[in-house]
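In: A predicted structure for the sequence below; I have some questions about it.
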Amino acid sequence: MPDTDLWTTERMLTTAARLTENAWNERLHALGITHAAFITLRTVEAHGPLSQVELADHLHVTAQTVGRTLARLGQQGLVYRHSSESDRRTFVVSLTEPGRSLLSEAERHEREFALDLQRASPELRRLLMKVIEDLLPARFPSNGVEQAGQNS
């Protein structure tokens, strides 16, 4: 184990996030999706048909970043992208029936994973929420657009 006493707070946060993301991806691999895809599917389900820009705003990423995820989900038949009736230049994203089914299965995995993570104390959850609340406004001031180079 590395000497974590010498790590910066930022390194600890990014390491914890990467380890959690990797654990998610391992669990979801059998379903053929990543954690980013799962969150994307869930957001489309929760907010109804969305433009790619609206979806990116909800996910706190760029439209380009979410576009790559949507391309994979579209190839798998999990989402449907179609031109907006009000603006033909805008694409609207909806879940397909296979997308809804897969999301339901992924949510079952999420419940199991959450049970594994319950070892985290309520205090840790409060601290993490405070970090997120402190960093989010500074990271995404008023337009909700991610800074260049940052991925989900």
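Out: Yep, it's here. Numbering: from 1, shown residues only.

In: okay, CA-based contacts and neighbour counts for the rest of this
Out: OK.

In: mind listing the helices for the chain?
Out: 9-28, 35-47, 52-59, 63-75, 97-117, 122-139 (DSSP state H).

In: buried stuff in the fifth one?
Out: Along helix 97-117, these residues count as buried under the neighbour rule (16 or more other Cα atoms under 10 Å): Gly99, Arg100, Leu102, Leu103, Ala106, His109, Glu110.

In: then the second one?
Out: Taking 16+ other Cα under 10 Å as the neighbour-count basis, helix 35-47 is seen to contain the buried residues His35, Ala36, Ala37, Phe38, Thr40, Leu41, Arg42, Thr43, Val44, Glu45.

In: between those residues, which sits nearest Ala63?
Out: Among the buried residues of helix 35-47, Thr40 lies closest to Ala63 (Cα to Cα), at 12.1 Å.

In: pretty sure that closest one contacts Leu59?
Out: Yes. Between Thr40 and Leu59 there is a contact at 7.5 Å, judged by Cα atoms under 8 Å.

In: can I get the helices of the chain in JSON lines with distance to Arg81?
Out: Putting those into JSON lines (distance: least, Cα to Cα, whole Å) gives the following:
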{"stretch": "helix 9-28", "distance to Arg81": "23"}
{"stretch": "helix 35-47", "distance to Arg81": "11"}
{"stretch": "helix 52-59", "distance to Arg81": "9"}
{"stretch": "helix 63-75", "distance to Arg81": "7"}
{"stretch": "helix 97-117", "distance to Arg81": "13"}
{"stretch": "helix 122-139", "distance to Arg81": "29"}
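
In: got another one to weigh against that:
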Amino acid sequence: MATKLLVKDILAAIDLNAKNVWRELSDDERKQVSFWLLNRYASSVKGSREKTELALFKTNEYYNKNWNVLGGTKHNNLQWQLLCVSGNTGKIEYHEWIGLKQKNNPNNKEIKLLQKLYPNMKLDEIELLANISTKKEIKQLVEDHGINE
């Protein structure tokens, strides 16, 4: 059984533009590589604004742009090479995890109240209104409409 690959080691290889690493991995090690996960990490670099924006731009431009055209997961070696090109900085970077968007909204009560007030509004419009309004403004709006909650 192959040893477990560490994400930080794989990201270091991407940062150092080690395109030959994919050919050196065994079949078991290749199965451990998740390009979706690496894409999320490679697009996020901790540092100055320019460094962060460049990492995101290069990942989108070189890796994400034609992902479906290239056949998605059919060409793993090509995907590896594109990630190496997009992450090539010449030195090991710190890649922060970009978490997925949370479904639980802290303004849940406000959203329900606004949905009662504006039943024809779309959910994203209600969420936007809840996010830009203060609690005091929403409370005043509820009082103006005569809702007791």
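Out: Arrived safely. Predicted model, so just to flag it, every value in this text is computed and none were measured.

In: any idea what the TM-score is?
Out: TM-score of the superposed chains, computed with TM-score structural alignment, normalised by the length of the second structure, equals 0.22; 53 aligned residues with a Cα RMSD of 4.9 Å.

In: possible to save the buried residues of helix 35-47 of the first structure as TSV with distance to Ser94 of the first structure?
Out: What follows is the buried residues of helix 35-47 of the first structure, written out as TSV (distance: Cα to Cα, whole Å):
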residue	distance to Ser94 of the first structure
His35	18
Ala36	16
Ala37	14
Phe38	14
Thr40	11
Leu41	9
Arg42	11
Thr43	10
Val44	6
Glu45	8
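
In: name the nearest of those relative to Leu73 of the first structure.
Out: Once Cα to Cα is applied, the member of these that ends up nearest Leu73 of the first structure is Ala37, at 7.2 Å.

In: now the closest one: how far from Trp24 of the first structure?
Out: Ala37 of the first structure is 11 Å from Trp24 of the first structure, where distance means Cα to Cα, to the nearest Å.

In: what of Leu55 of the first structure?
Out: Separation of Leu55 of the first structure from Trp24 of the first structure (Cα to Cα): 21 Å.

In: likewise Glu97 of the first structure?
Out: In this view, Glu97 of the first structure and Trp24 of the first structure are 23 Å apart by Cα to Cα.

In: with Ser104 of the first structure instead?
Out: Counting by Cα to Cα, the separation of Ser104 of the first structure from Trp24 of the first structure is 15 Å.

In: ditto for Ala138 of the first structure
Out: Using Cα to Cα, we find Ala138 of the first structure at a distance of 27 Å from Trp24 of the first structure.

In: same drill for these two, tell me which one is more crowded.
Out: Trp24 (18 against 9; other Cα atoms under 10 Å).

In: spatially nearest residue to that one (excluding sequence neighbours)?
Out: Computed as Cα to Cα, 6 or more residues apart in numbering, the closest residue to Trp24 of the first structure that is not its neighbour in sequence is His35, at 5.9 Å.

In: was I right about that neighbour contacting Arg27?
Out: No. Applying Cα under 8 Å, one finds His35 of the first structure not in contact with Arg27, separated by 9.0 Å.

In: the helix or strand Gln115 of the second structure falls within: what's the following helix or strand?
Out: Using DSSP states H and E, the element containing Gln115 of the second structure is helix 108-117. Once the chain leaves helix 108-117 of the second structure, the next helix or strand it forms, by DSSP H and E, is helix 123-132.

In: against which helices or strands is that following helix packed?
Out: Helices and strands touching helix 123-132 of the second structure, by 3 or more Cα pairs under 8 Å, 6 or more residues apart in numbering; DSSP states H and E, are helix 108-117.

In: my read: His109 of the first structure touches Trp24, true?
Out: No. Contact between His109 of the first structure and Trp24 fails when scored by Cα under 8 Å: they sit 9.0 Å apart.

In: which element follows the helix or strand harbouring Leu56 of the second structure toward the C-terminus?
Out: Assigned by DSSP H and E, Leu56 of the second structure falls within helix 49-58. Where DSSP H and E defines the elements, the next helix or strand beyond helix 49-58 of the second structure is helix 76-87.
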